[in-house]
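S.K.: fold the stuff below for me.
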Amino acid sequence: MAKVIIYQIFTRLFGNRVEDCRKGGTLAENGCGKMNDFDAATLRRIKSLGITHVWYTGVIRHATVTDYSVHGIPRQHPAVVKGKAGSPYAITDYYDIDPDIAVDVDKRMSEFEALVKRTHKAGMKVIIDFVPNHVARQYRSVCKPEGVRDLGEDDDRNMHFSTENNFYYCWGQPFEADIDLHCGEAEAYSEVPARATGNDCFGNRPGRNDWYETVKLNYGVDYCDAGGRSEHFCPIPDTWNKMTDILLFWAAKGVDGFRCDMAEMVPVAFWAWATDKVKYRYPDIKFIGEVYNPEQYRSYINAGFDWLYDKVGMYDCVRDVICGRRRAGDITSQWQATDDIGGNMLYFLENHDEQRIGSDFFAGDGRKGIPGLMVSALMRQNPVMVYAGQEFGEHGMDEEGFSGRDGRTTIFDYWTVLAINHGYFNRRKLTKEEKALEQVYSKILNIALTESAVTDGLFYDLMYRNEAIGDNVYTFLRKSGNELLVIAANFSGNVADCGIVIPRHACEFLGIGESVHEGVELLSGDKDVFNIVSDSAVSVSIPANGGVVWKIIL
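M.R.: The predicted model follows:
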């Protein structure tokens, strides 16, 4: 079994070289990364980090204030675009590639197809976003295949709800959001009748904190039925067919997986229907679900999802441990809560929605995330994800424009992430600390990728016999064949010299004989001799904000 290690890349930021970006700057002022920036050398560097899958975020055309009308792309009204670049989750054409990331706008699909081929040639798989719950307010496909009817094209706008409609309508009421509907334009943005907003706002007046730039898609659920929410799935709603066709379109382009945005806002019944059809034709394709309700995890896995975000469980816990708000030993209860579906849970410490580890709002130093990465990558066989720049300790403390200084890397603005720029295109500007952190990330991820004890081995949590060190240290075993890994992650800012008890049950369960064994620490290269005796302690020294991976041949 191969360990899946996903590298999320916000595509338009990754290759940008402009280092003096202006707050709220335009494309002309701040520049933009391109798909062609991912040349063979760059892809090799990504793969060498230990990556198996690249999630190219924001490749499908979405709303932007940049005018591409000369290329036949409809212009968007700035009142319903967040930021100059716009949100990649306000899709304007499901069948198109975003022009910002193309060198030749008129050949943008060809450039994407070439990117998929280059990524595959580099030995990695390709994941893109599928945004099923909502679209941009001015969605209009100009690239849809012949014979395809556009979303909303045949809707009866005099009906609030119909299974034949793709949108929900506030009939007789205009769109009156709590925003400036002119936004510098001579004519105000107009939408009559108003359509429901993406975050399940079914009135005609969404607030500025709503997803006002998006429109909710109708999957046959009447959220405003007089008797409460009701489902109407027979006959199959029109939206089901259209969205499944979109998945099949991109699968035919060679895409290996879909990260499904806000998957839990779309009914489980649709996912079971759609994933079955897609996997029938493309058996190896993967579906990643952004699902935050643990009570719904198993329903979405049964509906065809391969991996689900483990955000409210593992992420929240590990973050709290890093920040000193919880004990390291609390990690045990998180994996236990999903033990029956452990292989389906996607672990991560950063993504485009979350704050950077190095930000002032999280840990203030990317190096403090090392023990969290060790736990996430080495504890189980399930996939782990890294957000581009995380490996260099990117701070995320820029104030880019629409995105304020909030500890996150913007998804709304044209910008350059200096850590990425230096790490991939100007490495002489990397600091010693950034280079050292990248090296640690590479070692941990490649251990996860290549050590059979991690990819295929058994897991044994040692915390129930090591509560005394559980405030700051989390320790566990992995074993495959005659190879044993003793792993300990130290979330403290001080060196931890401690004894790790190997209980008798662990020796029996893993088949560890009591004897003296030589070991090598895979992160540092240090060597030592261990006398393993049931219910006795093994002495280890664990670096501050770091860890050890002792490999012992039994």
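
S.K.: switch to C-alpha atoms for all contacts and neighbour counts from now on
M.R.: OK.

S.K.: apart from its neighbours in sequence, what residue is nearest the residue nearest the centre of the chain?
M.R.: Central residue of the chain (C-alpha atoms, centre = their mean): Asn351, 5.1 Å from the mean position. For Asn351, ignoring the flanking residues on the chain, the nearest one in space by C-alpha to C-alpha, 6 or more residues apart in numbering is Tyr387 at 5.2 Å.

S.K.: residue contacts, that neighbour?
M.R.: Tyr7, Gln8, Ile9, Glu350, Asn351, His352 (C-alpha atoms under 8 Å, 6 or more residues apart in numbering).

S.K.: go on, Tyr212?
M.R.: Contacts of Tyr212 (C-alpha under 8 Å, 6+ apart): Val80, Ala177, Thr197, Gly198, Pro206.

S.K.: next, the structure of the following sequence, for comparison with the previous one:
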Amino acid sequence: MEKDTKLGTEGKKVVYHVFTRLFGNTNTTNKPWGTIEENGVGKFNDFTPKALREIKKLGVTHIWYTGVPHHALINDYTDIGISNDHPSVVKGRAGSPYAVKDYYNVNPDLAVDPANRLQEFEALIARTHKAGMKVIIDIVPNHVARKYEGKTNPEGVTDFGSNDNTSVEYDANNNFYYIPNTAFELPDIEPPLGGEANPLLDHPFVEMPAKWTGNGSRKARPDKNDWYETAKINYGVRPDGQVDFPYLPWGYDTESFEKHFEFWQDKTVPDSWYKFRDIALYWIDKGVDGFRYDMAELVPFEFWSFMNSAIKMKRPDAFLLAEVYNPDLYYNYIKMGKMDYLYDKVGTYDKLKDVIQGRSWPDELTQIQYDMWDISHHMLKFLDNHDEQRIASPEFAGDADKGKPMMVVSATISSAPVMIYFGQEVGEPANENAGFGTHSRTSIFDYIGVPSHQRWINEGKFDGGQLTAAEASLRDFYKRLLNFTLESTALMGEFQEIQFANRYHTEGYDTAIYSFTRWSENQKLIVVTNFSAEQTSTFNLKVPKLVIEKWNLADGTYKVVDQLYKKIKWSLQVSNGEGAIAMQLSPLESVILELK
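M.R.: All right, here's what the predicted structure looks like:
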């Protein structure tokens, strides 16, 4: 498989995905439905220079701070002019970060001085940059909180819906879709706040007329599984699916962002397009280096061309990551929508999960990479994130060490960025009953502590002083692996499978073994991993003639050194143009062998 010809000298990127509200919280109470006073909350200021240095030393280039924009929540901030949110349209007590209430300010929970919250976040941006990393925040373009209310809008900026014609279901320049003359009704949901009394619950939430719900429900009374706390944004897509915006010309999949930007300059587009473009540029001007776009596939890719090209004109190196789960849409969102990266969820992540849960062999990982050959560099790899079950939870793998072979493959199989979620590197299992959130996923809706991560925090020392031996060993593994990816030129180069030759023609090469090669002009790697948690495998790994020819190796003996733990106990024997390495892999062991 050929490398992406546009990579140039660009190196591997490593994203540290952190739920900002939880990162610095050292409170261990963990009461279900606990208040901010009972369970505690992390602050922007908890990302101290020491904490950021340790994250950087883990092998991180970008931090994705999740939950920064001001979203609907329960805590009372009326003393600084913020209206209360009705508990019936807030998920949990701390609120969903994906029900944004004010895009021009930040979550007051995260500030030591809520009135000064924006300045505290700006200081965090500066500290992150000083530590040598870049800043990513969320933008959620598909929906906003039902009670959107900008309190600190820049001059000339109006709130979503403020100029809408609410007497019609659709107008191209309406920000929302409406159900005229019909009031919004709550679905049949569990009592808010776990049944606790709240003065705001003495009166119903009022929305007249009702808006379409974030996930597209057109019912005035959405289902409890709908995104009932949010309202869907209108991008000029009519209810019948026709559109009121220009299509990109044929062939624009190969055009530059400059050409895309030029295309939109004389076009008229719906009002929502301008609003979100201006939001993104506002944060770029604040020093934010990129965005993670929530549920991007629910928004037309033409809008992404419009907004992303405008961002790139200001910041050509901006990091633009989108949540897209439909493989049929990948190409358009990358090439036409000018996304840098999409989640590799449906392909690599799902297959790795199947493998570690014993439902599949790893062989198909190779075909997944070949199927994406033209967009492989753009498909970000991950295992944990805020939407997914923790690796160490019983519902996923039940053992953090089972994440090791998955992580080695994720980090080395392509030139795409790799992402880890805070606490993953110390084996956080997310066992807590947080309230609205359920165990196996670290709750994004509640005030809660993250126990394994808190042991690494060690009361603000950020030195891992309370970690168990197993947790410290796991973090050391992640640190070794991620730092290697930053330095490796081979991981930005070529990929060649060797699984087929070994899987069917090598004695002792068990079904849980997976291998491939990566190389550049000055580095040659062989990656071999054992997904079995029980079986030690002994075999002579074949390095096929095709690889030996591409590496231009003559017959003879070559030293190979494991780049994770610097072990030197293997050699590559090349005879008659074919290579072999005598190997023994322990359960869950992986090696990244560099040819010396």
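
S.K.: what's the counterpart of the residue nearest to the centre of the first structure in the second structure?
M.R.: Matched to the second structure by TM-score structural alignment, Asn351 of the first structure sits across from Asn385.

S.K.: sec struct for Leu346 of the first structure, please.
M.R.: Three-state assignment for Leu346 of the first structure (DSSP: H, G, I helix; E, B strand; the rest coil): strand.

S.K.: circling back: buried subset of the contacts of Tyr387 of the first structure as a PyMOL selection?
M.R.: Only the buried entries of the contacts of Tyr387 of the first structure go into this PyMOL selection, using 16 or more other C-alpha atoms under 10 Å:
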select buried, resi 7+8+9+350+351+352
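
S.K.: which of the contacts of Tyr387 of the first structure are conserved in the second structure?
M.R.: Of these, the ones still in contact in the second structure (both residues aligned by TM-score structural alignment, their matches' C-alpha atoms under 8 Å) are Tyr7, Gln8, Ile9, Glu350, Asn351, His352.

S.K.: aligned against the second structure, show me the partner of the residue nearest to Asn351 of the first structure.
M.R.: Checking TM-score structural alignment: Tyr387 of the first structure goes with Tyr421.

S.K.: how near is that match to His260 of the second structure?
M.R.: 33 Å (C-alpha to C-alpha, to the nearest Å).

S.K.: what do you get for Ser162 of the second structure?
M.R.: Taking C-alpha to C-alpha, one finds Ser162 of the second structure at 30 Å from His260 of the second structure.

S.K.: from what I can see the match of Asn351 of the first structure touches Glu428, true?
M.R.: No. Judged on C-alpha atoms under 8 Å, Asn385 of the second structure makes no contact with Glu428 at a distance of 11.7 Å.

S.K.: any idea how many residues pack against the counterpart of Ile532 of the first structure in the second structure?
M.R.: Matched to the second structure by TM-score structural alignment, Ile532 of the first structure sits across from Val574. Val574 of the second structure: 21 surrounding residues under other C-alpha atoms under 10 Å.

S.K.: just the strands from the stretch 301-450 of the first structure, written as ranges.
M.R.: 307-309, 345-348, 384-387 (DSSP state E, counting those that start in this stretch).

S.K.: packing partners of the second one?
M.R.: The helices and strands touching strand 345-348 of the first structure, judged by 3 or more C-alpha pairs under 8 Å, 6 or more residues apart in numbering; DSSP states H and E, are strand 307-309, helix 370-378, strand 384-387.

S.K.: got a markdown table for these, with distance to Asp261 of the first structure too?
M.R.: Formatted as a markdown table, these follow (distance: least, C-alpha to C-alpha, whole Å):
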| stretch | distance to Asp261 of the first structure |
| --- | --- |
| strand 307-309 | 11 |
| helix 370-378 | 22 |
| strand 384-387 | 16 |
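
S.K.: closest one to Asp67 of the first structure among those?
M.R.: Closest approach to Asp67 of the first structure among these (C-alpha to C-alpha): strand 384-387, 29.5 Å.

S.K.: what's the average distance for that closest one when superposed on the second structure?
M.R.: Strand 384-387 of the first structure, aligned to the second structure and superposed, deviates on average by 0.5 Å (mean C-alpha distance after the TM-score superposition for the first structure).

S.K.: name the element the match of Ile532 of the first structure belongs to?
M.R.: Following DSSP states H and E, one finds Val574 of the second structure within strand 570-575.

S.K.: residues in contact with Thr557 of the second structure?
M.R.: Thr557 of the second structure neighbours (C-alpha under 8 Å, 6+ apart): Ser571, Leu572, Gln573, Val574.

S.K.: what remains of those once you look at the first structure?
M.R.: Shared with the first structure, among these: Ser571, Leu572, Gln573, Val574 (both residues aligned by TM-score structural alignment, their matches' C-alpha under 8 Å).

S.K.: the second one and Ala554 of the second structure, how far apart?
M.R.: If I follow you right, that is Leu572 of the second structure. 11 Å.
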